[in-house]
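A.B. asks: Kindly return the folded structure for what I paste below:
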Amino acid sequence: MFPKEIERIISGLQYTKDKVGCSGDEVYLFENKFVLKVSTDSLRLQREKERNDWISQYIPGPKSICYLNENNKHYYFRTFLVGESLISPRLLGNPQELTDILVDVVKKLRSLDDKACPFASSDNFGTDFVHGDLCLPNIYINANNEFVGFIDLDNSGLGDKWYDYAWLLWSMEYNLKTARFNEVLLDKLGISFNKEKYEKYLPLENRKQLKSNE
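C.D. replies: So this is what the prediction gives:
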């Protein structure tokens, strides 16, 4: 079913197929040890691997094992991030704690601003390091609320940090079903809300989703 190089590593392991995400990739989880992404889109998977490899030099994150091309399919095989995403019931039930965690997450991103990132984010322009899809499901922590890594980094690179902030605020409001804690987070970060950039980077259809939550 999978390339022989990968089969040798996963031999004897059970797997489940992950249904989270909207990229269209097939994602297989192997007993909280490995993740395999299978796609016909080589560019996206290559971008994700390159960015994971670069970022993991500086902050925690998944480790790449191999990237293969076989039978017109592309396979990106990496380690599993042991922890929980920020949409876990424990965290959504404690928004104040969630905002404290996000302050640390943003600090991790800002620590990459001066690392001479060789990539550019495709959807915005600037000199800050951006994740490119900074939503709660793409951020992982351990049981002690310590950051363990990001996933879905294929659009990360140099850009405008407000691109990330806009999507993070949207994700908070969408998952918490209130905008109340957006201001709490911005206050903790010492950032003023930038309505112009928020609306610039967040598509109208996503803003409409928030209104449907009200």
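
A.B. asks: hey, let's count contacts and neighbours off CA atoms from now on
C.D. replies: Fine.

A.B. asks: what separates E196 from L91, distance-wise?
C.D. replies: Counting by Cα to Cα, to the nearest Å, the gap between E196 and L91 amounts to 29 Å.

A.B. asks: one more to line up against the first:
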Amino acid sequence: MIRPDAGVPQEPVPVPQLVSELAAELGAAGEPEPVWRNALGGLTFKAHRADAQWFIKWQDITALAPAQQAEADLKAEAARLRWAGQFVNVPEVVDDGARSGQAWLVTRAISGLSAYVPQWRQHPEETVRAIALGLRRFHDALPVADCPFPLSWASAAPDAPAPEQLVVCHGDPCVPNTLLDERGQFLAHVDVGALGVGDRWADLAIATYSISWKVNFGRSYDQLFFSTYGVDPDPVRINYYRQLWDRS
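C.D. replies: Okay, the predicted model is just below:
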């Protein structure tokens, strides 16, 4: 899951030997470039050659608690990507595995830019609409009856409201996980490691919550998001899932 303390590395990042080896196996040119650090210390690197580009996710799992290991399970993310890729635009899995306390996931890059980058944040209303439309397409396209994955982070608690509508949730629908094309239109989703069946408000509450974070747009665009998605706000479910997210 993306937290406000995750982001683009601001200091030099040593490239793990495993990542260098994976890049070499791909035939990549030069040293892999670090592009993201998650809140659990995992890193994502970009590798490329003239005719191809990949992203290599790397996670040291030796120091993680069991719950953190589940959150950083790259093999589980690979399985979800392969399943979801039958229906929606998500990165193609090239390789995944684990050894010596390190896990990795290699995906083929999609030619788009994250909604997180400054050029889209300069046009917040257009970008919020694109994020909302992308999430609606995701929910509409993925078949709930055929999905083998639960939405584990939002699993039912005694005080949970009854699901308003079950969908296949993205699971981590924060701003950086939507890709836009060169016109700023929705293109694809990434980072679906938490994908699973759940109340659509688990996604809707967190997508809008993320938009309001200072690191993204710094204010609420809830009304615009919900009208674009095509739903009236549900204050009870919004509040419940945002509080649950903050505790998880």
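
A.B. asks: And the TM-score between these chains?
C.D. replies: For this chain pair, the superposition-based TM-score is 0.84 by TM-score structural alignment, normalised by the length of the first structure; 206 aligned residues with a Cα RMSD of 2.5 Å.

A.B. asks: returning to what we had before: who has more neighbours, E196 and L91 of the first structure?
C.D. replies: L91 (18 against 8; other Cα atoms under 10 Å).

A.B. asks: and the more buried one, that's in a helix?
C.D. replies: Yes: inclusion of L91 of the first structure in a helix is indicated when DSSP: H, G, I helix; E, B strand; the rest coil is applied.

A.B. asks: Which position in the second structure pairs with it?
C.D. replies: In the second structure, L91 of the first structure lines up with W120, judged by TM-score structural alignment.

A.B. asks: need the contact list for that match.
C.D. replies: Counting by Cα atoms under 8 Å, 6 or more residues apart in numbering, W120 of the second structure makes contact with T127, G184.

A.B. asks: And it, how far from A39 of the second structure?
C.D. replies: Distance check for W120 of the second structure against A39 of the second structure: by Cα to Cα, it reads 23 Å.

A.B. asks: tally of neighbours for the equivalent of R129 of the second structure over in the first structure?
C.D. replies: In the first structure, the residue matched to R129 of the second structure (TM-score structural alignment) is D100. By the other Cα under 10 Å criterion, the neighbourhood of D100 of the first structure contains 15 residues.

A.B. asks: got it, and the one 5 residues further on?
C.D. replies: Residues near V105 of the first structure, counting by other Cα under 10 Å, number 21.

A.B. asks: Which SSE is immediately downstream of the one helix or strand it maps to?
C.D. replies: Using DSSP states H and E, V105 of the first structure sits in helix 95-110. With elements assigned by DSSP H and E, the helix or strand that comes after helix 95-110 of the first structure is strand 128-130.

A.B. asks: show me where the second structure has helices.
C.D. replies: Secondary structure of the second structure by DSSP state H: the helices cover 17-26, 66-71, 74-84, 118-121, 124-141, 200-212, 222-229, 235-247.

A.B. asks: Tell me which of these sits nearest to H189 of the second structure.
C.D. replies: With distances scored as Cα to Cα, the stretch of the helices of the second structure nearest to H189 of the second structure is helix 124-141 (8.0 Å).

A.B. asks: What helices and strands are in contact with the closest one?
C.D. replies: If you count contacts as 3 or more Cα pairs under 8 Å, 6 or more residues apart in numbering; DSSP states H and E, helix 124-141 of the second structure packs onto strand 166-169, strand 178-180, strand 186-189, helix 222-229.

A.B. asks: Would you mind getting the average deviation of the longest one from the first structure?
C.D. replies: Here the mean offset of helix 222-229 of the second structure against the first structure after fitting is 1.7 Å, by mean Cα distance after the TM-score superposition for the first structure.

A.B. asks: Appreciated, that's everything.
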